[in-house]
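Visitor: Below is the sequence, then the predicted model.
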Amino acid sequence: MMQKGAGLINIAIDGPAGAGKSTVARKVAEQLRYVYIDTGAMYRAVTFGALRAGIEPGDSEQVGSLAASLDIRLLPSENGQKVVLGGEDVTEQIRSREINLRVSRVAAIEQVRTRLVSMQRELAGRKGVVMDGRDIGTHVLPDAELKVFLTASVRIRAERRYRETGQADRVDLEQLEREIEQRDRLDSEREISPLICAEDAVVIDSTSLTIEQVVSQIVELSRTKKVEAK
């Protein structure tokens, strides 16, 4: 539950695929008793909905119309965050390799981003939010008091994804590395809200850091920002 009282800030955590954003953001939110919002899960939910409806990610008009009609909810759970689509728990389904390969194209669709960004800004309106994604500090919450750009080497990110992937979806590590490089290009080169580091963001390279060390750094930074915000 989010803490009450003055001095709450919003924290934006951006970075490429596999940098550990979701895990770090969730743990930071837990320590600060803030609300965690996984924006990537929202784009994955739209991708899953399109896949189920037989809509190709390249069909921007149909995917955009679908996004406007979907009921996406992010709910707290014992294992982090539950993603509910139209009343159905799709938390596990949206993490499949098939979704990984499609989500960047869906996220590049202007109608999809407009719909989801509006939802994300509304959620952050009361402050006390930790939000992660690829354009949070630059586009979704440009006024966030603390912005972090979390990155790591492509190899390390591929190894992390490899360990996370279920046996049924597991592919060769080199193939996974190539897919992450391709996703980096798609996210960085898209016309609508590309993946870039905000000018006022703190860059943290997690290549040689543990999750706990990254979380500790961000929590400490947040304390400084809260003092400045008073």
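Guide: Arrived safely.

Visitor: For the rest of this, base every contact and every neighbour count on C-alpha atoms.
Guide: OK.

Visitor: show me the contacts for the spatially closest residue to residue 132 that is not a sequence neighbour.
Guide: Excluding its sequence neighbours, the residue lying closest to residue 132 (CA to CA, 6 or more residues apart in numbering) is residue 13, at 4.5 Å. When contacts are counted by CA atoms under 8 Å, 6 or more residues apart in numbering, residue 13 touches 21, 25, 130-134, 136-137, 147-150.

Visitor: ok, second structure coming up, stack it against the first:
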Amino acid sequence: MTENTAEHARAAEAARTDAAPLVVAVDGPSGSGKSSVSREVARRLGAAYLDTGAMYRAVAWHCLDSGVDLADPEAILEAARTMPLTQSTHPDEDVVLVGEADVTEAIRGAEVTDVVSTVAVVIPVREELRRRQRAAIADAGRMVAEGRDITTVVAPDAHARVLLTASEAVRTARRSGQLAAAGEPGVDAGTLNRQVVGRDARDAAVSTFDRPAEGVVLVDSTELDFEQTVAAVMAAVEEQAGEAARGARPAEKGQGR
């Protein structure tokens, strides 16, 4: 364990000891803003943050890098089971490693985006990653976890559960902005549609994230700016989680893994 990793571990343990346990589950379709909003909510709650979508993207990258046949579900499952994944859970850090390879940026690229749903619809792969996700949530004590089936499958007993959505037009525009910020401006409409609407349609076969399950609060950010969306999610968390949310404190640098 490096000195930096040890420092993170000590800070994470202190955070878990000092604050009440709290699990916030956030689901939503592509471009709904769930990643950026969930990170900010985690900061305000003094919680760790888990991007479960990054796990699926890491498996997709691992398969491409290893030459795994994406038409072979068993081969994809083996890649998922054996993938040496390290993922930061501090809301101010974004680091994803597969073995020694830093894939933080690579997993957001077009090549991975085009195949991630192929990986995500393999049910045993989802079960393997759900196992990892539940372990990360249990280890953190306080965590905001976001994805597509967190409120219903991964953490159905979370203290607070939110489905964050927005109109298709808004979600597509946000995806375009993300690509531009990542150095991929001018992506054609067909590609945008495939990455947002098309991916949602494929993933909907194995996960329900277009409507809230019973007990899940719906937050529609179509007419909201970022701060308003964060405020709406925070209000939903406080309403559901009560004292655990009200007793929160800002996240300390080093919390998470």
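Guide: That came in fine, so what should we check first? What you see is a predicted model, and the numbers here were worked out from it, not measured in a lab.

Visitor: tm score of chain vs chain?
Guide: Superposed pair, TM-score by TM-score structural alignment, normalised by the length of structure 1: 0.90. Supporting alignment: 228 aligned residues with a CA RMSD of 2.2 Å.

Visitor: coming back round to it: translate the residue nearest to residue 132 of structure 1 into the numbering of structure 2.
Guide: By TM-score structural alignment, residue 13 of structure 1 lines up with residue 26 in structure 2.

Visitor: Which of the helices or strands spans that match?
Guide: Using DSSP states H and E, residue 26 of structure 2 falls within strand 22-27.

Visitor: What lies in contact with the next helix or strand after that strand?
Guide: Once strand 22-27 of structure 2 ends, the next helix or strand along the chain (criterion: DSSP H and E) is helix 34-45. The contact list for helix 34-45 of structure 2 (CA under 8 Å, 6+ apart) reads 26-28, 48-49, 51, 91-92, 143-147, 164, 226, 229-230, 233-234, 245, 248-251.

Visitor: what residues are up against the residue lying farthest from the centre of structure 1?
Guide: The outermost residue of structure 1, judged against the average C-alpha position, is residue 230 (28.1 Å), by CA atoms, centre = their mean. The contact partners of residue 230 of structure 1, by CA under 8 Å, 6+ apart, come to residue 7.

Visitor: same question, residue 91 of structure 1
Guide: 81, 82, 83, 84.

Visitor: what kind of secondary structure is the third one in?
Guide: For residue 83 of structure 1, the secondary-structure state derived from DSSP: H, G, I helix; E, B strand; the rest coil is strand.

Visitor: Which stretches in structure 1 count as helices?
Guide: All helices of structure 1, identified by DSSP state H, fall at 21-32, 39-52, 60-69, 97-107, 110-123, 154-164, 173-189, 211-229.

Visitor: Now check structure 2 for the residue matching residue 143 of structure 1.
Guide: Checking TM-score structural alignment: residue 143 of structure 1 goes with residue 157.

Visitor: That match: neighbour count?
Guide: 14 (other CA atoms under 10 Å).

Visitor: same check, this time on residue 33 of structure 1
Guide: Neighbours of residue 33 of structure 1 (other CA under 10 Å): 16.

Visitor: corresponding residue for it in structure 2?
Guide: Under TM-score structural alignment, residue 33 of structure 1 pairs with residue 46 in structure 2.

Visitor: can you check residue 125 of structure 1 too?
Guide: Per TM-score structural alignment, residue 125 of structure 1 is aligned with residue 138.

Visitor: how much space between that match and residue 5 of structure 2?
Guide: Per CA to CA, to the nearest Å, residue 138 of structure 2 is found 19 Å from residue 5 of structure 2.

Visitor: swap in residue 186 of structure 2?
Guide: 39 Å.

Visitor: Just want to know which of these two has more residues nearby.
Guide: With neighbours defined as other CA under 10 Å, residue 186 of structure 2 and residue 5 compare such that residue 5 has more, 13 against 10.

Visitor: What angle do strand 22-27 and the helix or strand containing that one make with each other?
Guide: In this structure, residue 5 of structure 2 sits in helix 3-18 according to DSSP H and E. Helix 3-18 of structure 2 and strand 22-27 meet at an angle of 110 degrees, taking axes from the mean of the first three to the mean of the last three CA atoms, to 10 degrees as the criterion.

Visitor: buried residues in helix 3-18 of structure 2?
Guide: 7, 8, 9, 11, 12, 13, 15, 16 (16 or more other CA atoms under 10 Å).

Visitor: I am finished for the moment; much appreciated.
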